[in-house]
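Please work out how this folds:
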Amino acid sequence: MKASASNRQTRESAAKVFPVTEPAELLPFLLKNVTNAGRNSIKSMLSRGQIAVNGKPETAYNYQLQTGQTVTLSKEKVIEAPPLIGLSILHEDEHLLVVVKDAGLLSIASDKETDLTAYRQLTAHVRADGNEFNRIFVVHRLDRDTSGVMMFAKSEEVQQLLQNSWQETVKERTYVALVEGMLKKPEGTISSWLKESKTLKMYSSHYPNDGLHAVTHYKVIQSNRNFSLLEVSLETGRKNQIRVHMEDIGHPIVNDKKYGSKSRAINRLGLHARVLSFVHPKTGALLRFETEIPKMFLNPFREGFTAK
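Presented below is the predicted three-dimensional model:
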């Protein structure tokens, strides 16, 4: 145990991390924060690749830093974070990561796949400064075939703060869903009690209080006789909630064979987590992240569209 603690101290002393609290150019930021090194020394560190922004080496003096980024100063050349596959970072600070995940990428490992996951890639990302003790922690998940915004914590403390106050902390969690058919009502609410079958499929129970209560609100964005594009907001966050509720009302999500879809109008599941807004568990700031509607979700509403 003593040897492990000693190794950790050695690694931590070898790299210094400075959070960016306001926009600034990189060189002036370093001159202000690195008090034990002169201008020429800092320029040399930049040229040698010892300075990283969010884990990626940066050599430009005038690189424009943004609030929420982290600058790492290492005694050795910074190990560049491996490229992210099916994943991009929207926000990173010392407490959490907000990312957008592509459809087809697992959030965390399953029995069948342990390598290419959002969790594994982001773990490698936060360890790119050479500190093998850096970790990330799962806050919530997206299904493998669902794309969109999700969040990870950088400490167990922040993970617990977010999970224990999720209903109060999350101010907006909005999806877009491409579903089969034209809905009769332009907006509505679906409420049921969800259970999981022996085959791991979620379903709505016919009996009140039998399972986990789930509430989904929807609003039609665009529709024709074959398809509808919906804005969907969650009052609760149950497993497969939107997919079950869309099947319940007779408008399953496109390409969701598990939950009743017969259409393959697009070559992926028609569900995307578009907006995530929450109160930062440490700073108290209200953060909001919004992504574009996937372009292929709009294809069924274009003139001349034919489903394959």
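
Only C-alpha atoms from now on, for both contacts and neighbour counts.
Noted.

wait, is residue 71 part of a helix?
No: under the criterion used here (DSSP: H, G, I helix; E, B strand; the rest coil), residue 71 is strand, not part of a helix.

How much space separates it from residue 94?
Note on residue 71: its distance to residue 94, by CA to CA, to the nearest Å, is 10 Å.

again, but for residue 26
18 Å.

what are the ranges of the strands in the stretch 201-308 of the chain?
202-204, 212-223, 227-234, 271-279, 286-290 (DSSP state E, counting those that start in this stretch).

If we go by neighbour counts, what in the shortest one is buried?
Across strand 202-204, burial judged by 16 or more other CA atoms under 10 Å covers 202-204.

before we move on, the earlier item: residue 71 and residue 94: which has the busier surroundings?
Neighbours were counted for residue 71 and for residue 94 using other CA atoms under 10 Å; residue 71 has more, 23 against 16.

Pull up the distance across stretch 222-233, start to finish.
Termini of stretch 222-233 sit 16 Å apart (CA to CA).

Any buried residues in it, and which?
Residues 223, 227-233 are the ones in stretch 222-233 that count as buried (16+ other CA under 10 Å).

Kindly report the same for stretch 118-136.
118-130, 135-136.

ok, residue 272 to residue 279 distance?
Counting by CA to CA, the gap from residue 272 to residue 279 is 22 Å.

out of the two, which sits in the more crowded spot?
Neighbour comparison, residue 272 and residue 279: the larger count goes to residue 272, with 27 against 17 (by other CA under 10 Å).

next up, for comparison:
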Amino acid sequence: MKKAVFDGSGDEEAPDALAIDASDEEEGGRIVWTVGPDQAGERADKHVTEALADLSVSRSQVQDWIRSGAVTINGQSCKPNGKVAAGDELAVDVPEAEPLESLPEDIPLNVVYEDADVIVIDKPRGMVVHPAVGHASGTVVNALLYHCRDLSGINGTMRPGIVHRIDKDTSGLLMAAKNDLAHASLAEQFKEHSVLRRYYALVYGNVPHAKGTVDAPIGRDKNDRKMFAVTDKGSKRAVTHFAVLERFDDYTLLELRLETGRTHQIRVHMKYIGHPIVGDPMYGGRAGRTLGMQGQALHAGVLGFVHPRTGETLEFSAPLPDDMEQALHSLRTR
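This next block holds a predicted model:
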């Protein structure tokens, strides 16, 4: 398993444990994984429900899948109260999700750029990107449907126009496609890793290296399936480049560039190298004070891509949220 690779010195200045790719968010299809030793002896319905936590399925729904034969253990049907053993191969044929009726909602959007093909917004922290179980309204999609009324239909009624996403707890730039031509082009750019994405994060501790790369695979956390971790089991390659912008003794401001786009990638990688993000509710732990932050100090500040119709290279930036700016001001003047 690869670890962090650092370049330069501290004195230089610098400008799934399951085989599930949660970043793909597939609504249907087969998901297969192997039961680990820590899960041996669990009830089948409990084990599957926890394994598919990112899909937000209920235990009763999983029980229905088991009874219908959609869940198998080592190729054989099972019962909800059956036990799983270490090494068992679990397979779930996830039914296609019934489309949610995403309704337009008059929710203010901070539009950074818009034309007939694409729209770029500055998403506030706390806003979910698209409707899902527990978040049927108040999402970016609901707001876009009201604002645009002409989003690409490639992703169906739940995610019209959505090409990529950022975490609910992350603020910053997000693009959406307004027609299928734009959607196909932007999706291909993401696939080729040619989209420019720069994030800014305030992390705990003094990062000693001016710049570096964290090349460490990410998969499900074996102890908490709602979280992710660096692991060599059932994981996918994840690469994050970082550079130190400012140091504040016990805090560091970083600029980060994503080479891959795994779920919670920056948050997991920062925790992995011992510098979790300030205010991170999942990976920050009790590393230190939150400096008045109302959430995590992670902001998608720069987004660049090739326009799907004109071929022009576009690049946009968004200022840090107020509480993050105030936290930095406090550190600079203390």
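
Could you report the TM-score for this superposition?
With the length set by TM-score structural alignment, normalised by the length of structure 1, the two chains reach a TM-score of 0.65; 220 aligned residues with a CA RMSD of 2.7 Å.

For residue 188 of structure 2, what is the corresponding residue in structure 1?
Correspondence of residue 188 of structure 2 to structure 1, assessed by TM-score structural alignment: residue 164.

same question but for residue 200 of structure 2, I mixed them up
Aligned partner of residue 200 of structure 2 by TM-score structural alignment: residue 176.

Superposed on structure 2, what's the mean shift for the strand or helix carrying its match?
Here residue 176 of structure 1 is covered by strand 170-180, with elements defined by DSSP states H and E. Overlaying structure 2 shows strand 170-180 of structure 1 at a mean distance of 1.3 Å from the equivalent residues (mean CA distance after the TM-score superposition for structure 1).

where do the helices sit along structure 2?
In structure 2, helices defined by DSSP state H lie at 44-51, 59-68, 140-147, 180-191, 265-272, 322-333, listed in chain order.

what's the closest of the ones you listed to residue 164 of structure 2?
With CA to CA as the criterion, residue 164 of structure 2 lies closest to helix 180-191 of the helices of structure 2, at 8.0 Å.

Mean per-residue distance, that closest one versus structure 1.
Mean for helix 180-191 of structure 2 is 2.6 Å (mean CA distance after the TM-score superposition for structure 1).

What angle do strand 196-204 and that helix make with each other?
Comparing the axes of helix 180-191 of structure 2 and strand 196-204 via axes from the mean of the first three to the mean of the last three CA atoms, to 10 degrees yields an angle of 50 degrees.

Mind listing what's buried along helix 180-191 of structure 2?
For helix 180-191 of structure 2, using 16+ other CA under 10 Å, the buried residues are 180, 182-183, 185-187, 189-190.

again with stretch 117-132 of structure 2
Quick answer for stretch 117-132 of structure 2 (16+ other CA under 10 Å): 117-125, 127-132.

what do you get for stretch 189-201 of structure 2?
Buried residues in stretch 189-201 of structure 2 (16+ other CA under 10 Å): 189-190, 195-201.

follow-up on the earlier one: so which of the buried residues of stretch 118-136 of structure 1 would you say is closest to residue 217 of structure 1?
Residue 217 of structure 1 lies nearest to residue 118 out of the buried residues of stretch 118-136 of structure 1, by CA to CA, at 28.0 Å.

just checking, what residue in structure 2 corresponds to the closest one?
Using TM-score structural alignment, residue 118 of structure 1 pairs with residue 140 in structure 2.

and residue 173 of structure 1, what does it touch?
233-234, 273-277 (CA atoms under 8 Å, 6 or more residues apart in numbering).

if we go to 6 Å?
Contacts for residue 173 of structure 1 (CA atoms under 6 Å, 6 or more residues apart in numbering) come out as 233, 275-276.

Please pull up the equivalent of residue 317 of structure 2 in structure 1.
Using TM-score structural alignment, residue 317 of structure 2 sits opposite residue 290 in structure 1.

So that match sits against residue 275, correct?
Yes: if you go by CA atoms under 6 Å, residue 290 of structure 1 and residue 275 touch, sitting 4.5 Å apart.

So between these two, which is more surrounded?
Shown here are residue 290 of structure 1 and residue 275; by other CA under 10 Å, residue 275 has more neighbours (19 against 16).

quick one, what contacts residue 260 of structure 1?
residue 252.
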